[in-house]
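1. sequence and predicted structure, then a few things I'm wondering about:
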Amino acid sequence: MDHMMFEVGTALILVAIASAIAGKLKFSIIPFLIVLGMLVGPHAPTIGILDFKFIESQGIIDFLGQMGILFLLFYLGLEFSVQKLIKSGRNIVVGGTVYVVLNFVLGLAYGFLINMPLYETLIIAGMLSVSSSAIVAKVLVDLRRTGNAETELILGMILFDDIFLAVFLSIMSGLLLGGATSVGATIISVCISIGYMLLFFVIARKGPPILNKLLNITSSEIFIIVVFSTMFFIAGFSETLHVAEAIGALLFGLALSETEHSERIEQLVIPFRDFFGAIFFFSFGLGIDPTTLGNALWLALGAVVLTIIGNLVAGMIAGRKAGLSHKSSLNIGLTIMARGEFTIIVANLGLAGGLSAMLKPFSALYVLILAILGPLLAKESKRVYRGMNQLFKWTDPVEKVKKRKA
């Protein structure tokens, strides 16, 4: 136990050093932490008493990372108004459908192009279709875009993407693992997931008076215990209904966003969000073995190119359909471009079903590239917009008004 605690402490010191370096360089900490995790993973050297393999402490680090996902998504839920999301319901459905269908079709085409068997092709299509909620949340917070016009649509598309993920995992689990293979069982499972999500929207709209009374707790100690305990319970319960635990935390945050205690909760969550969120990205990197990536390099690069194209096109369509400017629409595609935890879940399902071993290095490299490239492109969205605007000569409605006044 003592040695395990020393490993965890060493890991946290490395996370702190990488975060400090990223801060000095005014750079997103996400790529730093992921690469750091890779470098000190299973094949890291032992220097004196310092063992950077983190074998004994891997389980604890992974668990702390899972907590990071929950706090990131819970905070993101607190930042938004459910009423505005409901008003944007049509835009969310249109944007989410365009995003999922376009990326899934590109994944199918790519799988067939590289001569993958049918089931492997379906898994690849699923991998290309699901964004990383954790990275998207971190990017929005780091870049201070939670109040942007496009952010509510991004949040809605994440929820829509999770519904797709629930459907996809239900179907593929039945096909690959011999679970519920009937159409009826799959439909029931999906309807339960959707109904569960809608329940939180109802609570957010009708429940604030009751929630305000329940959370009217003077003691900060008891208040934080009640809120966080409920968050973890709901996250765990969500997973039993085939709704990702992170989305459960997001939904709980949405339910509390309309209460008079939302600002108080936000202030309490921020330190936990930042600390455990950093550990998540580090633990994600620990799970990537760099020695296995070479054989899948070209396959992963091809998938990355398709994903960039698919996300930019889907973001532009979704944003413009919702009446957003070209710049805001471009931000949508850049922000949801990162791939992470959900993509790995899809790949692991294929591996559990006995599919091609190539899925593991392919998914690791694909996720690594986009987990680094996605936040970078989102951070440099102004430069990307200027470059694309020179090519397409966009003229946003606001700019047209200015020209008329001139």
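-> Here it is on my side, so go on. Residues are numbered from 1 along each chain as shown.

2. C-alpha from now on. contacts and neighbour counts both.
-> Fine.

3. how much space separates Leu324 from Leu106?
-> 25 Å (Cα to Cα, to the nearest Å).

4. contacts made by stretch 371-391 with the rest, please.
-> Residues outside stretch 371-391 that contact it (Cα atoms under 8 Å, 6 or more residues apart in numbering): 28, 30-31, 135, 139, 143, 327, 330-331, 334-340.

5. tell me which residues in it are buried?
-> 371-379, 381, 384-385 (16 or more other Cα atoms under 10 Å).

6. distance between that stretch and the chain's centre?
-> 19 Å (Cα atoms, centre = their mean, to the nearest Å).

7. ok, stretch 178-192 next?
-> 25 Å.

8. same question, stretch 213-225
-> 30 Å.

9. and it, which residues are buried?
-> Buried residues in stretch 213-225 (16+ other Cα under 10 Å): 215, 223-224.

10. quick check: ChimeraX command selecting the buried ones in the contacts of stretch 371-391.
-> ChimeraX command restricting these to the buried ones, with burial defined by 16+ other Cα under 10 Å:
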select :28,30,31,135,139,327,330,331,334,335,336,337,338,339,340
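
11. let's bring in a second one:
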Amino acid sequence: MIVNESVLVLGISLLALFFAGFLATKINQSLTAIFIIVGMILQNFFPVTIITEFIATLGIIFMLFMFGLEFSVGSLVNNQKKIFYTGIYDFILNFPLGLLIGWLLGYDLIQSLLLAGIVYVTSSVIVAKSIIDLKRSANPETEYILNILIFEDMFIATFLAFIVGIVNYGKIDAKSIFFVMLKTSAFFMFFIILARTSKKYIDKIIDIDHTELFVILILSVIVLSAGAAAKIGLSEAIGAFLAGLLLSETKQRHRISEAIKPFQQFSTAIFFVAFGMSIDYKHFGNLIPMAIFIFILSSFSKVFGGYLIGKKYALSKKAGLRLGFSLIPRGEFSIILAGAIAMNHNLPYPLQCLTGFYVLFSAILGSIIMKESDWFTKWLIERREKEIKPIDDSSTMGPHKYL
């Protein structure tokens, strides 16, 4: 009976997602934000069921797998300098900001670190889709946007493994940090070495003509990798990410992506709904002003950082500002981090709920700002030029000005 009710709830959720998603596409809005709002509405009618929780977990696993599949160990190694330097600028300007905000809000170290990650990481899904929709693939800043996204995703994947490992270890001290770092590094190195040395053999193993057997084999690799990560005290999502990284080196990469994409899209949508259903309305009044405040601070930090990166790589002022505006949306990784461990709801700003509202603001407003970034950059540059112009005029008067 419980299973039957869960299936009915799932059916209602999917129907609600369809209509909401259809509306979102008509107004060119982020599906991430819309799906969270659907979850917030549905929580008034029924609770999160065991089937919804299970599919939401699969959503995280498939999402991270698809991220890993988009990378190539070879291309990361070849482009490592540019990825590192652009990424480190972005990291220095944004990660400590979240850490400081967490400390000011009275969070403990783990919660402050999670908030730092939430504030720091840009939504790769929203930004990549917006670049395609706005036809900006050939823009001079796009290469640097993608480099930053790669750095952020790689960092957050490692960070998630580390933070979950620390929580599972039970305490934070030098010994536990060393042990978790060693374990995380060993797990990453195993998959990277396997990807670099066994590509030929992996290609042979997964070269299966029968579609059903091919999908079953790929799913088994994903789930076993996720399970292995969980078994040693890391996040299941990291195992899935590394499985994607492993298979990204194969000739079947495109076929794998096409086979897994429907599973990923379905389960990810349910993941966002389940997250929306976890947002507690009783904190609504306290959270909205704080979420807006964090959004404004983190948006300014991203734009400023993008502008500096643009200046370093000799981009125009407009391209540098567009780079910064493109980094404002937050989404999938922020939500995954918020749900990484159970938060203390007795705090004035429960992290999971705060993240929900923060992601809503940044996903919706960030998408709009990115779309209208040409207008914003033109307005900012023209305003700056008007402020400087009187000074420039007076400087051309020469020495007789002082006579």
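-> Yep, it's here. Only a predicted model underlies this, so the values are computations on that prediction, with no experimental measurement involved.

12. TM between them?
-> Overlay of the two chains. TM-score (TM-score structural alignment, normalised by the length of structure 2): 0.78; 372 aligned residues with a Cα RMSD of 3.4 Å.

13. counterpart of Ile364 of structure 2 in structure 1?
-> Counting by TM-score structural alignment, Ile364 of structure 2 lines up with Ile372 in structure 1.

14. could you do Ile37 of structure 2 as well?
-> Looks like Ile37 of structure 2 aligns to Val35 there (TM-score structural alignment).

15. same check on Ile279 of structure 2?
-> Checking with TM-score structural alignment, Ile279 of structure 2 has Ile288 as its match.

16. check which helix or strand covers the match of Ile364 of structure 2.
-> helix 359-379 (DSSP states H and E).

17. then Phe178 of structure 2?
-> helix 174-197.

18. using neighbour counts, pick out the buried residues of that helix.
-> 176-177, 179-181, 183-184, 187-188, 191-192, 195.

19. out of those, which comes closest to Lys251 of structure 2?
-> Ala195 (12.4 Å; Cα to Cα).

20. show me the residues around the match of Ile279 of structure 2 that make contact.
-> 37-38, 41, 364.

21. can you tell me which of these carry over to structure 2?
-> Counting by both residues aligned by TM-score structural alignment, their matches' Cα atoms under 8 Å, these that remain in contact in structure 2 are 38, 364.

22. show the buried residues in the contacts of Ile288 of structure 1.
-> Counted by 16+ other Cα under 10 Å, the contacts of Ile288 of structure 1 give 37-38, 41, 364 as buried.

23. which residues are in contact with stretch 269-285 of structure 1?
-> Applying Cα under 8 Å, 6+ apart, the set of residues contacting stretch 269-285 of structure 1 is 12, 15, 29-30, 33-38, 41, 61-62, 64-69, 71-72, 75, 138, 341.

24. 6 Å - rerun?
-> 33-34, 37-38, 62, 65, 68, 71-72 (Cα atoms under 6 Å, 6 or more residues apart in numbering).

25. where exactly do the helices run in the stretch 151-300 of structure 1?
-> Along the stretch 151-300 of structure 1, the stretches classed as helices by DSSP state H, counting those that start in this stretch are 151-177, 183-206, 208-214, 220-240, 245-256, 262-286, 297-321.

26. which residue is nearest the middle of structure 1?
-> Ser133 (1.6 Å; Cα atoms, centre = their mean).

27. any idea how far that one is from Leu70 of structure 1?
-> Taken as Cα to Cα, the span from Ser133 of structure 1 to Leu70 of structure 1 is 10 Å.

28. can you check Glu399 of structure 1 too?
-> 40 Å.

29. with neighbour numbers in mind, choose between the two.
-> Neighbours were counted for Glu399 of structure 1 and for Leu70 using other Cα atoms under 10 Å; Leu70 has more, 25 against 11.
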